[in-house]
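1. Got a sequence here, can you build the structure:
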Amino acid sequence: MTQHVDHPKVPMLYSDKSRVDFELPRPPESAAEGLNRLVGFLQRQYLIILITALSILALGLVYVVTAPPRFTAQTTLIIDTRKVQLFQQQSILGDIPIDSASVESQIEILKSEKVALSVIKTLHLIEDPEFSGSRSGLFSSAFGLVCAVLGSRDTASNFELTRSAIRTFQSQLTIKRIGLSYVIEISFKSLSRDRAAEIANAVAEAYIVDQLEAKDQATRRASAWLQDRIGELRNQATLAERAVVDFKAKNNIVNTGGSGGRLVTEQQVSELNSQVVVARAQTSEAKARLDRIEAVLRADSPNSTVNSTVADALKSEVVTKLRSQYLDIANREADWARRYGTGHEAAVNLRSQMAEIQNSILNELQRLAETYKSDFEIAKQREVGVQRELENAVSQSKATNQAQVSLKELESASQTYRTLYDNFLQRYMESIQQQSFPISEARVISQAAPPTQKSDPKPALALGLSGIGGLILGLGLAILRDLSDRVFRTAEQVEAELNATCISLVPKISAGKTPRDTLNNRVGTSDRANRTITRNRGLIWTASNNPFSQFSEAVRAIKLAIDVSWDAKSSKVIGITSAIPNEGKSTLSASLAQLIAQTGAKVLLVDCDLRNSALSNRIAPAAEFGIIDGIMGRKPLSELLWRDSKTNMSFLPGAVSWDNEVHPNELLNSSEARQFFDVLRKNYDYVVVDLSPLAPIVDVRATTQLMDAYVLAIKWAHTKFDVVAQALRSAPTIQDNMLGVVLTQADAKVLQLYSGYGNVYYGERPASSVSTAR
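-> As a prediction, this is how the structure comes out:
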């Protein structure tokens, strides 16, 4: 066995979100592409759209033919904002301005069961067959017959007839507001012209009567309530006023009267406060005089005694006379001293007289000081007395003020009850006067007349709506059917669902020309002696005999994808697998190998589906040895290979002989298998390996060390999204090394209806022309 050689992995063509930065952004879909997509959708689903539209249109036609004619009568009334005001006082019901919300509320009242029941009773509609449950028209009659059979009841009760009449009445009644005005239009639809007009007018009349009754009832209820409330308020006002009087008497609260309305205690406090101010002023004045004269007496200087400026001293006649004598003698002493000197006997005598006068002034000042002291003490006592009286008055005033708080509350309650009593009494008198003059804001401005033309059914409208509704329903069903188609049909679906590149879409070969049909009908397919595949032209009939066919171009696209992913000098080992069996992987493997062999490259086709060697049974049914013998070293490679005489393609059979002791996945994951594939890689340019499916068994997961890349075959319009996605999730290593996806057995004509695929650029040329071209 040869030594295992590691081979480099190649860049794959699958889409990976981690490599988004290296991919060119997809251009936005053009208008032409969108139009083509829409046309394709319509071509795919036109049958269901057409059948649905025609069915709904037929139902509309049946309705037009069988539905009885109906007539619509209209009455208009207005919610008048200019109300009649007989009295200037405000209405007892508290009228509010009419706005849009109020108009909408009146519309709902018009639609109410109360108005409907009033009209039904007034016009005796229960006795009318149109309202009593009898039905006209094909659909209504059939529905009534079915209900009668299923219900099997004898006679409906009066309550049931009334409820049925109300339902029929409300279904035929239409109330709407005209624009943003206060005008309301009442329309009623009936089988009879006269009945339609009669009911429309009756609805307006019943509404107006209902409004008047509602106001009258509300006024009566309000008057009764006001009467009871007035009695309560009268008693409450009386009790509150009595409580005010009692509280004043208990707390000695007396008002002086007059415009100010001051309390006696407040007036006393004010007067005493003024007396305190006067007493304090007198005390301060007496204290000032006393302090001044004491200051003069404390001075030992005779001049200060004589020159004292105490105001009361100047008013004293004694002091004034002595001071005058003193000044006269002082002038004489100064004159004698200037003339005869200060030691003269006359001057000395004069100075002695001056000293005696000073002593006399001092004695008089001391007597005045005692008088001032007495006056000061009297002023102080008077101030203390007035201050004590003020404090007593203030204390009494505080108590009175605290009582005033409660008094004000009592007076406020009394005044409130009295005001409420007066207001309620006034409103009660107004309500008594207004009860005899009821007014309503609504009035009829146009009464209904029997219509001249039927309103239903309208053939053009019914058929138009049926046709449009049928188309919409058909489109909805078509879209639902298209969205529920969860199988692979386009390359975009492959990229979106699997995040992988769709390499090619291989078209389905017509009956009688498929490789399967040719293989099953070949004659002399193999030569045991030479191990040569002979007369097996049908294996790749399309690729060999018509290289410009769609089939050949699709297979050629797979080869191109393989070539652009590797260096031209390196060998390539490609594994072909599928998610589930019968996806066309074996046919794809054989077609790809033979097409590559036609280019002159050395190609080996390997049947590695060890569980089901279908490819070996088709190509080399006489083979006695296969790949298992090569991996286990039982036979050399040269004794295992078969060769196609036309293309020189080599073929290695699969599990022709099997050892039950060896499991396929263990064998493929062994070092012998890696060494065997290294030998194949050295001897061939391309090794195309037909592998087993992914989902049923795990053999493919064991080949990750053997393959350079994988190609996943998916049967077009057959395999579901979740099946393939689950298979790839279970084999992440296969997905990582996947070159791309190939959709097999595609219907070219149907494929054109999806994304513009299947347009044949190369036509199917005759075999003779193909050979000539070669």
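2. Only C-alpha atoms from now on, for both contacts and neighbour counts.
-> Fine.
3. Contacts only, for residue 590.
-> 539, 540, 605 (CA atoms under 8 Å, 6 or more residues apart in numbering).
4. same check, this time on residue 55
-> So residue 55 contacts residue 470 (CA under 8 Å, 6+ apart).
5. Let me know the secondary structure of residue 742.
-> strand (DSSP: H, G, I helix; E, B strand; the rest coil).
6. Is it in contact with residue 505, as I believe?
-> Yes. When contacts are counted by CA atoms under 8 Å, residue 742 is listed as touching residue 505 (5.8 Å).
7. For residue 471, state which of the contacts of residue 590 is nearest.
-> In terms of CA to CA, no member of these lies closer to residue 471 than residue 540, at 46.8 Å.
8. The closest one: neighbour count?
-> 26 (other CA atoms under 10 Å).
9. just residue 161 next, same as before
-> 18.
10. any idea how far it lies from residue 126?
-> 6 Å (CA to CA, to the nearest Å).
11. which residues are common contacts for the two?
-> residue 132.
12. Residue 61 and residue 465, how far apart?
-> According to CA to CA, residue 61 and residue 465 sit 11 Å apart.
13. one more to put side by side:
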Amino acid sequence: MELSKFIKLLLKHKYTLIAIPVIAVIITYFLVRNQPDVYSSQAQIATGIVDQTQQVLNSENPQESKISQEFSNLIEMMRSKKMLDQVSYRLIIHDLTSDKPYRKPSPLLTQLTPDARKHALAVYNDLYKRRTSLSLFNPDQNGLNKLLESMRYDDKSLLKTLTIYRADNSDFINVQYDAEDPELSAYVVNALCKEFIDYYTLIVKENQRKAVDFLSKLLNDKQDSLAAKTAALRQYKIHNRVLNLSEQAKSLYGQLADFETRKEEAQKSVISTEAAIRKIDGQFDPKDRQYLESSLNRINTQITEVDEQLNAANREYIENNFDEQYKARVDSLNEVFTAKLHQSSDKYILNPLAAKQNLVDNKITLQTQNVLAKNSISSIDKELSRLNSKFDKLVPHEAVVGSYEKAIEIAQEEYMVLLSKYNQISMEASYSVQLKQVVTAMPGLPQSSKKMLLVIIGGIVSFVFCVVVLFIIFMLDDSVKSPKELANRTKIPVLGYLNLLNNSVIDFKKIWDTNDGSGQTQLFKNLLRSIRFEIDNEMAGDKILLVNSISPAEGKSLLAISLAYSRAVVNQKVLLIDGNFENSGITQTVHPKLYIEDYLKGKIGIEELQTANLLNVWGNRGGDISLFEIVTEAEAQVKFKALREYFDIIIIESSALTTLNRSKEWVQVSDKVVAVFEAGQDLTETLKPNINYLKTIREKFIGWVLNKVPSDAEAKKKS
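-> As a prediction, the model looks like this:
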């Protein structure tokens, strides 16, 4: 919907959209027709950044971001004022000294006297040699800068047609310059490339020389520092008789561990021999011998008793003629006797008296070993003390020597890093700079003319500009143009709308009595019928209709007269009252014989009401007066109630709501109210209070009638 409205707006201004681009095209044509031809020259510089054939020292592949950064730095250096000033100096020096200057001398250049030209030439040559820019704070150099600007040799003028870019992702930088002279374009490109390569080579070599000198000095300082630290360590070892501290400490630690082991073994020997001696002494205890001898006596007694029992049993066995009954007893006693003998034999083997000499010999041996072990412990302790004392003396030397060695190690690492860096910088300094011009700019052919392109662009830009302006106007336009917009934005129903008529005078009789007329008139007639139908539905038997508006001159009179005439043509008895004391438009148009003031004051009788025609118009005498100033509200209610008996409908036009009570007093005596709103207005903050008032009388207010709405045909005609 919004797009269709915007398209209608464009169609409405189609002649503007055609005329402005045509004018722009004509103006552009006359501006560019005398433009000189343009000659373009191009040169190419190889950088060696990504070209592996030129990589000698650095074989690593740099990242793409770093490569792009390096190319950006080179391009910006070429575009810098310092480089362009060098080209400017060469151009102006050429024009000052040559019989064939690249450009026609400017008025400022032609005004120079011979002395001034000589002075300018000397200053330009001096600045060129020193690679410095003109100082605008110096009046003399400021004048020389204006001379460059007049010849369009200054840096800003050169940058306008100078193009410097990297050729895709290659190793080359393209330099292009467009000028009106082919030799000038080639000279600028070659001069810029030469000045840039010379300057870049100079600063690179200078930086490399400074780096080599700095690293050489720093390398000598580090070498002296390393030699001093090494000499200090050597003197410390000589003074403290330290040959090889780590080996000495390792040897002492091994001896200490060996003697600790021997001490542990001696202590174990002392403990074990003392325990063995105590065990031997225990075997020589009299109590133990008494226990053993008493045990043997008891067994012997038992053997004797068993032997006696066995002899008695044998006698009984023999006496009883070898009776088997006694045989079992004899065998049993024999077994007991044998067991006792074996027991007696075992007791005799464990007797300590049998190995007494061996025990004595063992004890003497163990005592000798115990004494040797105790004596060895004391000697081991003395040796351990000596070794620990010697080891403790090495600890301070270890700390000092360690600090010396750490300092020497750090100094040596720094020296080696600097040496590597020094070798690399020295080798790089011995090679030439990789930048070189591989393509020399030559005077080129004239470029294809851009005049037609500029003319076309001028037309397109002007057309787009017009469309953008119309779009901005369309977006900023907050006016009401259709009944739907009015209903949506006020939240009040719209009964209909009336199209905008071109006629200055509307003949209602001709509209309703004939079928002839333009399409606008017929549309107006149909829309009025629709509004009449909607009002009839809303009236629902009520007879007094008030036609109102928010602001003056929105079409209240037109709607009131149109409704009155449309009712009269259907044989209804209509009374049209001009209640607008502020602006009596109906009274001035119709010139009625009766006035509403006369009726309210009782000057119009019943017979005049009874003899009324189908269409009756009552005017007003105007003036600074309101309805309730003529009669009271109660009297007005009675008077208008009486009119209902004589007319089918009473249509009243009142003043706009901006007249406050003068309009609202008519609302009190009306049955229904309809408001006219002129299309194309904005719903400003000043209108909202009156709209809110209409919402408060919703029982009487039946809706809007949108007036002066352009039809599609009308819009096309206006466009």
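14. can you map out the helices along the stretch 251-400 of the first structure?
-> For the stretch 251-400 of the first structure, applying DSSP state H, counting those that start in this stretch gives helices covering 264-298, 302-306, 311-315, 317-340, 345-434.
15. got the buried residues for the fourth one?
-> Meaning helix 317-340 of the first structure. 319, 322, 323, 326, 329, 330, 332, 333, 336, 337 (16 or more other CA atoms under 10 Å).
16. What's the second one aligned with over in the second structure?
-> Pointing back at residue 322 of the first structure there. By TM-score structural alignment, residue 322 of the first structure lines up with nothing in the second structure.
17. thought residue 322 of the first structure was touching residue 356?
-> No. Applying CA under 8 Å, one finds residue 322 of the first structure not in contact with residue 356, separated by 9.9 Å.
18. Start from the N-terminal end of the stretch 101-250 of the first structure and give the helices.
-> Using DSSP H, counting those that start in this stretch, helices in the stretch 101-250 of the first structure cover 113-123, 129-132, 138-151, 158-172, 193-250.
19. leaving aside the residues next to it on the chain, what's closest to residue 102 of the second structure?
-> residue 184 (5.8 Å; CA to CA, 6 or more residues apart in numbering).
20. got it, and residue 528 of the second structure?
-> Excluding its sequence neighbours, the residue lying closest to residue 528 of the second structure (CA to CA, 6+ apart) is residue 498, at 6.9 Å.
21. what about the counterpart of the one you found in the first structure, helix or strand, and which?
-> By TM-score structural alignment, residue 498 of the second structure lines up with residue 506 in the first structure. In the assignment (DSSP states H and E), residue 506 of the first structure maps to strand 502-507.
22. what does residue 437 of the second structure align to in the first structure?
-> Matched by TM-score structural alignment, residue 437 of the second structure corresponds to residue 443 in the first structure.
23. Contacts only, for the closest residue to residue 673 of the first structure other than its chain neighbours.
-> Of all residues not flanking residue 673 of the first structure in the chain, residue 631 sits nearest, at 5.3 Å (CA to CA, 6+ apart). Residue 631 of the first structure is in contact with 672, 673, 676, counting by CA under 8 Å, 6+ apart.
24. ok, 10 Å please
-> Neighbouring residues of residue 631 of the first structure by CA atoms under 10 Å, 6 or more residues apart in numbering: 1, 637, 667, 668, 670, 671, 672, 673, 674, 675, 676, 677.
25. Return the member of these nearest to residue 89 of the first structure.
-> Closest to residue 89 of the first structure, out of all of these and judged by CA to CA, is residue 668, at 106.6 Å.
26. how close does the residue most central in space within the first structure get to residue 112 of the first structure?
-> Residue closest to the average C-alpha location in the first structure (CA atoms, centre = their mean): residue 101, at 26.6 Å. Residue 101 of the first structure sits 17 Å away from residue 112 of the first structure, going by CA to CA.
27. do residue 237 of the first structure as well
-> Taking CA to CA, one finds residue 237 of the first structure at 45 Å from residue 112 of the first structure.
28. which of those two has more neighbours?
-> Ranked by neighbour count (other CA under 10 Å), residue 237 of the first structure and residue 112 place residue 237 first, with 20 against 14.
29. circling back: now do the shared contacts for residue 61 and residue 465 of the first structure.
-> By the contact definition CA under 10 Å, 6+ apart, residue 61 of the first structure and residue 465 are jointly contacted by residue 459.
30. contacting residues around stretch 159-167 of the first structure?
-> If you take CA under 10 Å, 6+ apart as the criterion, stretch 159-167 of the first structure is touched by 112-114, 116-117, 119-121, 125-133, 155-158, 168-169, 171.
31. that older thread, ok, now how distant is the residue nearest to residue 673 of the first structure from residue 652 of the first structure?
-> For residue 631 of the first structure, the distance to residue 652 of the first structure - CA to CA - is 12 Å.
32. joint contacts of the two?
-> residue 637.
33. And the residue located most distally from the centre of the second structure, how far from residue 334 of the second structure?
-> Most distant residue from the mean C-alpha position of the second structure: residue 319, 134.7 Å away (CA atoms, centre = their mean). According to CA to CA, residue 319 of the second structure stands 18 Å off from residue 334 of the second structure.
34. and what of residue 291 of the second structure?
-> Applying CA to CA to residue 291 of the second structure and residue 334 of the second structure gives a distance of 28 Å.
35. of these two, who's got more company?
-> Counted by other CA under 10 Å, residue 291 of the second structure and residue 334 do not tie: residue 334 has more neighbours, with 16 against 10.
36. Count the residues that sit near the counterpart of residue 453 of the second structure in the first structure.
-> Aligned counterpart of residue 453 of the second structure in the first structure: residue 461 (TM-score structural alignment). Residue 461 of the first structure: 13 surrounding residues under other CA under 10 Å.
37. so how much does the strand or helix carrying residue 461 of the first structure differ from the second structure once superposed?
-> For residue 461 of the first structure, the element it lies in under DSSP H and E is helix 459-483. Following the fit onto the second structure, the mean deviation recorded for helix 459-483 of the first structure is 2.8 Å by mean CA distance after the TM-score superposition for the first structure.
38. Would you indicate which residues of stretch 546-562 of the first structure are buried?
-> The neighbour-count check on stretch 546-562 of the first structure (16+ other CA under 10 Å) flags 546-559, 561-562 as buried.
39. now, the most widely separated pair of those residues?
-> Between any two of these (CA to CA), the greatest distance is 22.1 Å, for 546 and 562.
40. just to revisit the earlier point, tell me if I'm right that the match of residue 437 of the second structure and residue 83 touch.
-> No. Assessed by CA atoms under 10 Å, residue 443 of the first structure is found out of contact with residue 83, at 11.2 Å.
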